[in-house]
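Pasted the sequence and its predicted model underneath.
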Amino acid sequence: MQVDEYLHRIGAVRPARPDLEGLRHLQERHVLTVPFENLGYHLDEEIHLGGRVVDKIVRQRRGGGCYETNPAFGMLLTALGYDVEILPGRVFRPDGLGPPYCHLALRVSVGGVPWLVDTGFGRNSRRPLRLDDPGPQPDPHGVFHVRDGEVTCDGRPLYRVEDRPARLDDFRPTLWWWRTCPDSPFLQDVFCSLPTDGGRATLRGRRLTVDGVATELTDDAAVFAAYRKYFGIDLDRLPRDPVARAAGVILDDAPGSRP
């Protein structure tokens, strides 16, 4: 029943067998329907690594970061008969390669061929990428390369995954850092993003960008409506805006903003 609910949530058809065609279909549907978002970090919600995140994605119709969407998607793939492993990764930042275990991706083996599956990076591919092919891999989101675990898109380095698989519990220390450290990017910005037919829809605080066109939303009602229209998310309160708080603007007493 839970598998059927998950498939319905992402608008996917159950594969007849755990083959590559089914994997491509499932990843594409997941990427196009489950937002890359960090709202929970600013709504005082707990961030889970285990099965409880499936309920968040399926029944609450929310999204999340890589620690949430990829393990949940991995559970779905495992239930459908796929061979799934968790791979730790390091993200490329302006000042160099980030620390270990700051990214979580999946390795899915189909017929002995290893595929990189990622639904939680924001700029990830829409379809699986071969881990053993260093050549160009065209995708609706760009031209990707995977060389010695390093993933690039249109020549821009994104992250590097290790070859040795990890356990979900291995990510708990870094999840604590993402969740509590003032330097955590997830605490410095509120964002929600989802690909569209013409590009991408992204809401950062009150700035909505749809297919390259940006709009400043002037009131809470417009923000609630944007979450609903572009991401399918119904909120009963808005996440706190860390940018405004850092600038000394107090929003906690604004309608819809109180925790």
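Okay, I see it.

Every contact and neighbour count from this point should use C-alpha atoms.
Will do.

The stretch 101-250 of the chain: strands as residue ranges?
Taking DSSP state E, counting those that start in this stretch, the strands of the stretch 101-250 of the chain run over residues 103-110, 113-117, 129-130, 137-139, 142-147, 150-153, 156-161, 191-196, 199-204, 207-210, 213-216.

then this one, side by side with the first:
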Amino acid sequence: MFRLDSYAQRIGYAGPFTPTLDVLRDICRAHALSVPFESLDALESRLVLEDDLLFAKVVADRRGGACFENHTLFHRVLREIGFDVSFLGAYMWRPHHGEYSRVFAHMLLKVRLKEADWLVDVSFSHDTFIEPVPHTYGEFEQRGWDFRIAAAPGVEGGEGVEGDCDVVERRGADGQWVPLYKFGGEPRRVGEFQECLDYLSGPDSRSQIMNTLICARTLPEGKLTVINDLLITARPGEESVRRLRNVEEASAFLDLIFEGHAPLSARARRIWRERFAQDGDRAAAEPPRPAAAAEKPAAPNAPAVAASDW
């Protein structure tokens, strides 16, 4: 089932298929800007990390996926082109808990080119680098944002990583460095991530990640993310987090996140309405979706943002 030409058409890539840094950079950027991050399947079915199933989902059916799905598919793409690529497991920073996840909650890739290692991350719920970066310590800039890779202590109680990790951080609009995730340099097997998915969705897990609606779109200079009933907007020097107030507003932003993916938008709007709409909104038929949602006063220090602004 897997075809590179079909994948290239899906992400709008028209360049060569040769294992060079320029090709890697162009394909990474095209995938990140074309394939939305979404957790819809995680809410309603079991995620399965098999190449043919993921190709059918993302390419043939023009859907999105979570990081494990996107990077498993992208790993296959890079192998088909001829890259030396491996999986890396990462522990996500949980800001509300002040700690990292205890099992792998993120997957990224490592590509070796001319004896140098490059990190690849084309699918993440929050804003991160979307073009490959060398696996070296220091700061770098992409799309108007500052990032850095630094040495960090290992994850206490974490599964699968021995010793120290490296951490990826992003400088926020307030100038402070915020961790995104820690990762170990040891190559992992895709089956290890399947085990994490099965555990996180199982009855013994206290994690909410597999029961959380996450929809995100990477833009050339920003990121739009809906996490349950929260809207997170990020542009260089400008970030906000606030609650979506009603079905109409949620629909406007979900339509924007899933622009060009109408079935995904309809499914996300249905899930949002079932889970988060107030009784009056849920009882009424879904209202027409205007170009810009009407704005009401937002919470202090969280400026209102209309879909038309994006």
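Happy to help now that I have it. Bear in mind that the values here come from a model prediction, so they are computed numbers and not experimental data.

Would you tell me which of the strands of the stretch 101-250 of the first structure gets closest to Glu37 of the first structure?
strand 191-196 (4.2 Å; CA to CA).

got a list of what Arg112 of the second structure touches?
Phe83, Asp84, Val85, Trp118 (CA atoms under 8 Å, 6 or more residues apart in numbering).

now those: which count as buried?
Buried members of the contacts of Arg112 of the second structure, counted by 16 or more other CA atoms under 10 Å: Phe83, Val85, Trp118.

Looks like Phe276 of the second structure contacts Asp229 (just checking).
Yes: using CA atoms under 8 Å, Phe276 of the second structure is in contact with Asp229, at 6.6 Å.

Of the two, which one has the most company?
Between Phe276 of the second structure and Asp229, Asp229 has the larger neighbour count (other CA atoms under 10 Å), namely 20 against 17.

in terms of contact, does that one touch Arg243 like I think?
Yes: Asp229 of the second structure is within contact range of Arg243, at 5.7 Å (criterion: CA under 8 Å).

Now distance to Asp26 of the second structure and secondary structure too, for the contacts of Arg112 of the second structure, in a markdown table please.
As requested, these are exported to a markdown table (distance: CA to CA, whole Å; DSSP: H, G, I helix; E, B strand; the rest coil):
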| residue | distance to Asp26 of the second structure | secondary structure |
| --- | --- | --- |
| Phe83 | 14 | coil |
| Asp84 | 17 | strand |
| Val85 | 16 | strand |
| Trp118 | 14 | strand |
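
Could you report the neighbour count for the residue mapped onto Arg107 of the first structure from the second structure?
Taking TM-score structural alignment, Arg107 of the first structure has Lys110 as its aligned residue in the second structure. Residues lying near Lys110 of the second structure (other CA under 10 Å) number 24.

Now do the helices in the stretch 201-310 of the second structure.
247-257, 262-276, 279-283 (DSSP state H, counting those that start in this stretch).

The last one vs the first structure, average distance?
Its aligned residues in the first structure lie a mean 8.7 Å from helix 279-283 of the second structure after superposition (mean CA distance after the TM-score superposition for the first structure).

Residues contacting that helix, please?
Helix 279-283 of the second structure has contacts (CA under 8 Å, 6+ apart) with Asn246, Val247, Arg273, Glu274.

quick one: it to chain centroid distance?
From the chain centre to the centre of helix 279-283 of the second structure is a distance of 30 Å (CA atoms, centre = their mean, to the nearest Å).

Check the first one too.
On the basis of CA atoms, centre = their mean, the separation between the geometric centre of helix 247-257 of the second structure and that of its chain is 18 Å.

same thing with stretch 38-53 of the first structure?
12 Å.

Would you mind listing the buried residues in that stretch?
Those would be Asn38, Leu39, Gly40, Tyr41, His42, Ile47, Leu49, Val53, for stretch 38-53 of the first structure by 16+ other CA under 10 Å.

Equivalent analysis for stretch 134-143 of the first structure, please.
Buried residues in stretch 134-143 of the first structure, counted by 16+ other CA under 10 Å: Pro136, Gln137, Gly142, Val143.
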